[in-house]
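> okay, here's the prediction I keep looking at, along with the sequence it came from:
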Amino acid sequence: MIHLLQTLLLLVFPALVIFAGLRDATTYIIPNWISLALVAAFPVAALALGLPLPTIALQFGIGAAALVLGFAMYAVRWIGGGDAKLFAAAALWIGWPAAVTYLGLTGIAGGVLAVALLGIRSAYVRPFIPSGPRWLARLIEPGESVPYGVAIAAGALAAFPASALFARL
């Protein structure tokens, strides 16, 4: 029973990160409650999985550093405010040393996403994209921003198996 509870607590992270990425792709908005839920659920999951207190403190330090980095990227308009908060909340769950992997994979996923959107939004490809829901029309609209929450979700999901939390399972 305890193992099932621990597994369910660990599943909070991928579920919320996937939802945030999908929400960003379809609305260009990542609601604050998603990042807040990630931050609130982390200590519960960490304690339930028996993560040592110094490791939990380090995880919070990684999350705080990611928040500073996220808001620096927001200040130069590379990402949105919701992206910055999601980036930090995910970093809290990822921790050290998987944060390096998370940062690298998120950057790569963001680059791939940007190049893919540039290609889809080009005058050569866009006419071949069938009409669909309004969110898709906005996503392929030239000049629209990049829903970076998708890249953050991809990087977070790819790095999560290397996290201290995942290792405790």
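Thanks, I have it.

> from here on, contacts and neighbour counts on C-alpha atoms
Noted.

> nearest residue to residue 163 other than its sequence neighbours?
residue 94 (5.0 Å; Cα to Cα, 6 or more residues apart in numbering).

> want to compare, so here's the second one:
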Amino acid sequence: MRELSFVMHVATAAVLVWLAVMDVRSRRLPNVWVLAVGLLFFANALVVRLPFADVAFHVGTAAFVLLVGAGLFALRMVGGGDAKLAAAISLWTGAATLPATLMLVSLVGLVVALLGLATRRLDPVSCFGPMRALAMFSCQRGVPYGVALAAGGGAAILLPVLVPLLKH
């Protein structure tokens, strides 16, 4: 059971990495991959036999985050994919660790925003190699906040299963 749960956590982190790459490249977070993050939570909940009340609490947290995200989307402060991804990540974290997760996301988001500002005059089409990768972050195309969500959320999802391994 524990090994399968670990695999699901790592798979979720891998999906988040893929979403970050997609956001940098196209400024899109495809629903099917965001849905995979949420479905992996439910699969993991079955594997670890998470009580129904706990699952319901996680779902309630995700619904609240989605509602707030929808409001921010309506105000054009975040993208729709970002709102959905934040809700999917909050399924994993629940309310207890949501503030810490949001802090991680915010710190990474600051780095992403600064990188976007620093590269705003770079054109990915005219750059090569590592400079092209940096130019992909240019805020001229919008801030790829999915990167911050993926990194901060991924850390929050992986840390609970990695820390016990490091203690042994």
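The structure has been received and is ready for your questions. Given the structure is predicted, the values throughout are model-derived calculations rather than measurements.

> hmm, back to that, how many neighbours does the residue nearest to residue 163 of the first structure have?
28 (other Cα atoms under 10 Å).

> for it, give me its contacts.
Residue 94 of the first structure makes contacts with 59, 102, 156, 159, 160, 162, 163, 164, 165, as judged by Cα atoms under 8 Å, 6 or more residues apart in numbering.

> and the gap between it and residue 56 of the first structure?
In this structure, residue 94 of the first structure and residue 56 of the first structure are 11 Å apart, going by Cα to Cα, to the nearest Å.

> what do you get for residue 13 of the first structure?
16 Å.

> what of residue 118 of the first structure?
40 Å.

> these two: which is more packed in?
residue 56 (21 against 18).

> quick check: closest non-adjacent residue to residue 145 of the second structure.
residue 109 (6.3 Å).

> what's the burial count for that neighbour?
22.

> next one: the helix or strand hosting it to chain centre, how far?
Applying DSSP states H and E as the criterion places residue 109 of the second structure in helix 80-118. Offset of helix 80-118 of the second structure from its chain centre (Cα atoms, centre = their mean, to the nearest Å): 6 Å.

> can you give me how far the helix or strand that it is followed by is from the chain middle?
The helix or strand immediately downstream of helix 80-118 of the second structure is helix 129-135, counting by DSSP H and E. Chain-centre distance of helix 129-135 of the second structure: 23 Å, with Cα atoms, centre = their mean.

> what sits against residue 153 of the second structure?
89, 101, 104, 105.
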